[in-house]
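> next come a sequence and a model predicted from it.
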Amino acid sequence: MLDNLPRGTICIEDIEMGMTRSLQKVVTDQDIEMFAQVSTDRNPVHLDDDYARDTIFEGRIAHGMLTAGLVSAVIGEQLPGHGTVYLGQTLKFLGPVRPGDMVRAEVTVTAIDPAKRRVTLDCQCLVDCKKVLVGEATVLAPSRKFD
């Protein structure tokens, strides 16, 4: 279940510095299995309890890109929202996300270039208030001028 603000679009003309949006989602075994199927990444650290117990994580973890996908969801659904085009994304993974973890994905506007419709967003994901992912996204925001 997702806990988030209403979906839609914030046009470049209405985006402000410091604007923030987020969502929360519990990462389930089914999410991990579906991501493995779609991505074809079947690394046993994500899928095999016995294998994963003997790794540095001491148990199964979600794919890092599954966690990063929650950032993409905030960007594509809320800030800027529908019509946004990704131009770039940096990511740093700081900790594991395990099946059953509640992940909070947040994006915050840190720079705006209205002439180019570019927005820079600070991105992070947290589990139990601890950062598990940080990064920065650059996107092309929708504009009312092009509706």
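Good, I have the coordinates. Numbering: from 1, shown residues only.
> only C-alpha atoms from now on, for both contacts and neighbour counts.
Fine.
> for this structure, longest helix please?
When the chain is parsed with DSSP state H, its longest helix is helix 64-77.
> ok, now which ones touch A105?
Shown in contact with A105 (Cα atoms under 8 Å, 6 or more residues apart in numbering): S22, L23, Q24, L70, V71, V74, C123, Q124, C125, L126.
> contacting residues for the closest residue to K116 other than its chain neighbours?
Closest residue to K116 apart from its sequence neighbours, by Cα to Cα, 6 or more residues apart in numbering: L140 at 7.8 Å. For L140, the contacting residues are T84, V85, Y86, L87, K116, R117, R118, V119, by Cα under 8 Å, 6+ apart.
> try this one next to it:
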Amino acid sequence: MTVPVLNSYYFEDLKVGMRETILKTVMDSDVVGFAQISGDDNPLHLSDVYAAKTRFGQRIAHGLYTASLISAVLGTRLPGPGAVYMSQTLNFMGPVRIGDVVVVDVEVIELVEKGRRCRLHCECSVDNQVVLEGEATVMVPGRPKPAIG
């Protein structure tokens, strides 16, 4: 994953229509690590034998692993460091398999002055097929006031 570029926007710098995209190849170690961290050891994610008997025919990544890639964009690119998650909707539309390249696209769709809130459309796709979409709301730091002195 080629995430840390670390853009950092203040609320006043944001404009509707701004967007950021990252690409992430899903590795076996990502899925195993996510299972260890989350405690979700569903064999659909960890057992080739079990997963082969499912409608997917092979192991798939956890849906929330894919969703966590959105967090990578929000925390490092748009809006960037200092952004605080307030809410996230998620609509899972397809599986993500080990070896897939996930394209994560985030776009500013609304700015709310009160509380410096930013609403973003979030979409993850594999081979031009949307596998996850939703909206995030984050609180964004304001530009610091100049010191008087």
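Sure, I can see it. Small disclaimer: the values here were computed from a predicted structure and weren't measured.
> out of the contacts of A105 of structure 1, who's nearest L47 of structure 1?
Using Cα to Cα, the shortest approach to L47 of structure 1 within the contacts of A105 of structure 1 belongs to L70, at 19.8 Å.
> do you have the strands of structure 1 handy? List them.
Listed in chain order, the strands of structure 1 (DSSP state E) span 2-4, 20-26, 85-93, 102-113, 118-127, 130-140.
> which one of those lies closest to D14 of structure 1?
D14 of structure 1 sits nearest to strand 102-113 of all those, at 10.7 Å, using Cα to Cα.
> most neighbours among the contacts of L140 of structure 1, which one?
Most neighbours among the contacts of L140 of structure 1, by other Cα atoms under 10 Å: V119, with 26 neighbours.
> now whichever residue in structure 2 pairs up with that residue: how far from D105 of structure 2?
By TM-score structural alignment, V119 of structure 1 lines up with C118 in structure 2. Using Cα to Cα, to the nearest Å, we find C118 of structure 2 at a distance of 15 Å from D105 of structure 2.
> from R116 of structure 2, how far out is the residue nearest the centre of structure 2?
Centroid-nearest residue in structure 2: I70, 0.9 Å away (criterion: Cα atoms, centre = their mean). Counting by Cα to Cα, the separation of I70 of structure 2 from R116 of structure 2 is 20 Å.
> just N91 of structure 2 next, same as before
Applying Cα to Cα to N91 of structure 2 and R116 of structure 2 gives a distance of 26 Å.
> same question for A67 of structure 2.
23 Å.
> equivalent analysis for S87 of structure 2, please.
According to Cα to Cα, S87 of structure 2 and R116 of structure 2 sit 14 Å apart.
> residue contacts, the nearest residue to V134 of structure 1 once chain neighbours are set aside?
In space, and not counting its chain neighbours, V134 of structure 1 is closest to Q124: 4.3 Å by Cα to Cα, 6+ apart. Neighbouring residues of Q124 of structure 1 by Cα under 8 Å, 6+ apart: V71, A105, E106, V107, K131, V132, L133, V134, G135.
> from those, pick the one nearest I15 of structure 1.
Within the contacts of Q124 of structure 1, the smallest distance to I15 of structure 1 is 12.7 Å, found for V107 (Cα to Cα).
> surely that closest one touches S22?
Yes - taking contacts as Cα atoms under 8 Å, V107 of structure 1 lies within contact range of S22: 6.4 Å.
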